[in-house]
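S.K.: this one's structure only:
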């Protein structure tokens, strides 16, 4: 059995996340209780309201607190990945699994990132839309053509290449609306508006990128101790890569998850465990594995019962 850990991004959070873990497992409880802002984080996770939890400055550290605690619980059961990958914020979870920073530093970094992304988004009125049924190449080319004809006043770009046939565009409200009409004419199956609290993974996050650069200068990162796929490149971290530069780039440029998944599916990994609420990342993986008729096992850890089932499955099949 060869295992990959997958980590969810923003949008997967839900009120009540982690409460069953907290009530049942001392390890999870101790992880959260020992955080400097643990009480605030627990309130957002367990009680919400959803509007507060979904503000990126709260979402990011809540998701990190959950993911890091569960990752350590799995390690205590001698369940560790050969490879790690995450979606956007989830990349920070993958790096945690790879030993790039400790738990407190992981939550502190995502707290900082969330705060700076929240500030960078202030006053910027943008829209985001998932384009289904068109190739990433067509979506990219169409956005570039639109921009060349309209200029920065009608900014629109691809913020996420999620999986085969699904890309997400982000830009000014009018530009996104026009592009939705263009994509429908080009044969898109659907165009679905995505509710987010800011124009993430676009040039509007430059201030957040600059802030992260300063943060990493004061808090240098360790090198990953296992293979990690990076969103900004679509490829594995390579010896000598400047990881901090990749994370600075990631916050203000396209997430190349589709390429990350292609790399995973071309490997000998046969078991995938998504850590975090929802099944977004594993859903993309499942769709792309079917396209190439590859038989893999996908597991999810959203609840305490999920966790126990995963531990049981892995131990029975090692």
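M.R.: Yes, it's here. Just so you know, these numbers come straight off a predicted model, no measurement behind them.
S.K.: contacts, neighbours, all on C-alpha from now
M.R.: Fine.
S.K.: Would you map the strands across the stretch 51-200 of the chain?
M.R.: Counting by DSSP state E, counting those that start in this stretch, the stretch 51-200 of the chain has strands at residues 83-86, 126-132, 156-163, 166-172, 190-193.
S.K.: okay, pairing it with this:
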């Protein structure tokens, strides 16, 4: 038997608010933490009451309709294919962490609550490590990933508490994050709860660390070359090493800044040859191993199992994937994409260029550091981006 499933929410609901539901005959209304949309039929709501319907010009609160067959909701994965961005939230990835982050969060109750929830889930005082370090501990994969996830969402609450902050949050119509930041973006977009996202990020960090420990691998940033030249550099290095030490481009950040991952000997060969390819410099990255390559394959099965057990919903706004630089609406597809993400190159350069080409007017980087702002500015000097740090 088929039933129509209507989901409604107001984007003013804080991240820490619990989900509530109202069941009607053959129709269920699930209140989400933020807006959900669909390209088939929209009902505009005000204070949870339907007042009209149309196909565009959606209000802050919207109802998303999908058909459910049995217990499985059938969602068109191309729901957001024709998205037109105006305001974006961008979330940082591993490497953005710095001792001292999270200090401002203590002054905002909703931010402080997130760190308290994190302590309960993780079993240690994450805020203390964020603020006081030591740096070596904060930089470890198993700590830095949860720390950046929580701190970035704390930045959302910090913004919400400012004058005009809620209006900015309400205006966001697309979001994405760099590698780990994709989980943060999905949490912000209501695809899963803060708690479930943190549990996934915790497991992701542990699984990636274990995969890194199982092989001698590394990452290095190549500065000053375009992607074609970096690929040629990788090809040259790969001619000198065995299969276990091969390298590849792992992060397409922006023109002149690409990260290469692979076996340690392969990375060393890249560093040795970089100047002959006219690279300005190389920077060995302080990460556990060759992220976003086949070296992370051992982490995939653990991620798949965790994702299968996690409730994931259609995001309320487009969330751009690192794997293919496209937004996905189908929860089962999102699960597959997240499992593939750790072994797939990050397509951040394509993501930023696509957002700008589609008319993006303003971006906000939420969380520690200003790496993303730098990348966006390198892509387009005229791009407007503001950092909301904690």
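M.R.: Sure thing, it's come through. Treat the numbers as computed from the prediction; the structure is a model and nothing was measured.
S.K.: Any idea what the TM-score is?
M.R.: Once superposed, the chains reach a TM-score of 0.87 (TM-score structural alignment, normalised by the length of structure 1), with 298 aligned residues with a C-alpha RMSD of 2.1 Å.
S.K.: just to revisit the earlier point, list just the one of the strands of the stretch 51-200 of structure 1 that sits closest to residue 267 of structure 1.
M.R.: strand 83-86 (9.9 Å; C-alpha to C-alpha).
S.K.: now for the closest one, which elements pack on it?
M.R.: When contacts are defined as 3 or more C-alpha pairs under 8 Å, 6 or more residues apart in numbering; DSSP states H and E, strand 83-86 of structure 1 packs onto strand 3-7, helix 90-97.
S.K.: Tell me the residues of structure 2 aligned with that strand.
M.R.: Alignment of strand 83-86 of structure 1 against structure 2: residues 174-177, by TM-score structural alignment.
S.K.: now stretch 270-287 of structure 1
M.R.: With TM-score structural alignment as the criterion, stretch 270-287 of structure 1 aligns to 361-378.
S.K.: hmm, who's touching that stretch?
M.R.: 85-92, 96-98, 101, 148, 151-156, 253-255, 352, 383-390 (C-alpha atoms under 8 Å, 6 or more residues apart in numbering).
S.K.: And the strands of the stretch 51-200 of structure 1: which comes nearest residue 107 of structure 1?
M.R.: Evaluated over those, closeness to residue 107 of structure 1 peaks at strand 83-86, with 15.6 Å, by C-alpha to C-alpha.
S.K.: The closest one vs structure 2, average distance?
M.R.: Compared with structure 2 after the fit, strand 83-86 of structure 1 shows a mean deviation of 1.0 Å (mean C-alpha distance after the TM-score superposition for structure 1).
S.K.: Apart from its neighbours in sequence, what residue is nearest the most centrally placed residue in structure 1?
M.R.: The structure's structure 1 has its C-alpha centroid closest to residue 87; by C-alpha atoms, centre = their mean the separation is 2.5 Å. Closest residue to residue 87 of structure 1 apart from its sequence neighbours, by C-alpha to C-alpha, 6 or more residues apart in numbering: residue 9 at 5.0 Å.
S.K.: The one you found matches what in structure 2?
M.R.: Under TM-score structural alignment, residue 9 of structure 1 pairs with residue 93 in structure 2.
S.K.: Verify the contact between its match and residue 177 for me.
M.R.: Yes - contact criterion C-alpha atoms under 8 Å: residue 93 of structure 2 and residue 177 qualify, at 6.9 Å.
S.K.: Now do the same for residue 298 of structure 2: its match in structure 1.
M.R.: Under TM-score structural alignment, residue 298 of structure 2 pairs with residue 207 in structure 1.
S.K.: for its match, what are its contacts?
M.R.: 116, 117, 120 are the contacts of residue 207 of structure 1 under C-alpha under 8 Å, 6+ apart.
S.K.: closest to residue 229 of structure 1 among those?
M.R.: Closest to residue 229 of structure 1, out of all of those and judged by C-alpha to C-alpha, is residue 117, at 22.3 Å.
S.K.: okay but residue 42 of structure 2 is in contact with residue 51, surely?
M.R.: No - using C-alpha under 8 Å as the test, residue 42 of structure 2 is too far from residue 51 to be in contact (11.0 Å).
S.K.: what about the two, which has more around it?
M.R.: Applying other C-alpha atoms under 10 Å to residue 42 of structure 2 and residue 51 shows that residue 42 carries more neighbours, namely 22 against 10.
S.K.: Over in structure 1, tell me which residue corresponds to that one.
M.R.: So, by TM-score structural alignment, residue 42 of structure 2 is left unmatched.
S.K.: got the end-to-end distance for the match of stretch 270-287 of structure 1?
M.R.: 16 Å (C-alpha to C-alpha, to the nearest Å).
S.K.: For that stretch, buried residues please.
M.R.: Using 16 or more other C-alpha atoms under 10 Å as the test for burial, stretch 361-378 of structure 2 gives 362-373, 375-376, 378.
S.K.: Inside strands: which ones of those residues?
M.R.: In strands, judged by DSSP state E, the following of the buried residues of stretch 361-378 of structure 2 are found: 362, 363, 364, 365, 366.
S.K.: Quick check: closest non-adjacent residue to the last one.
M.R.: Put plainly, it is residue 366 of structure 2. Spatial nearest neighbour of residue 366 of structure 2, excluding adjacent residues (C-alpha to C-alpha, 6+ apart): residue 388 at 4.8 Å.
S.K.: Leaving out chain neighbours, which residue sits closest to residue 44 of structure 1?
M.R.: For residue 44 of structure 1, the closest residue by C-alpha to C-alpha, 6+ apart turns out to be residue 53, at 5.4 Å.
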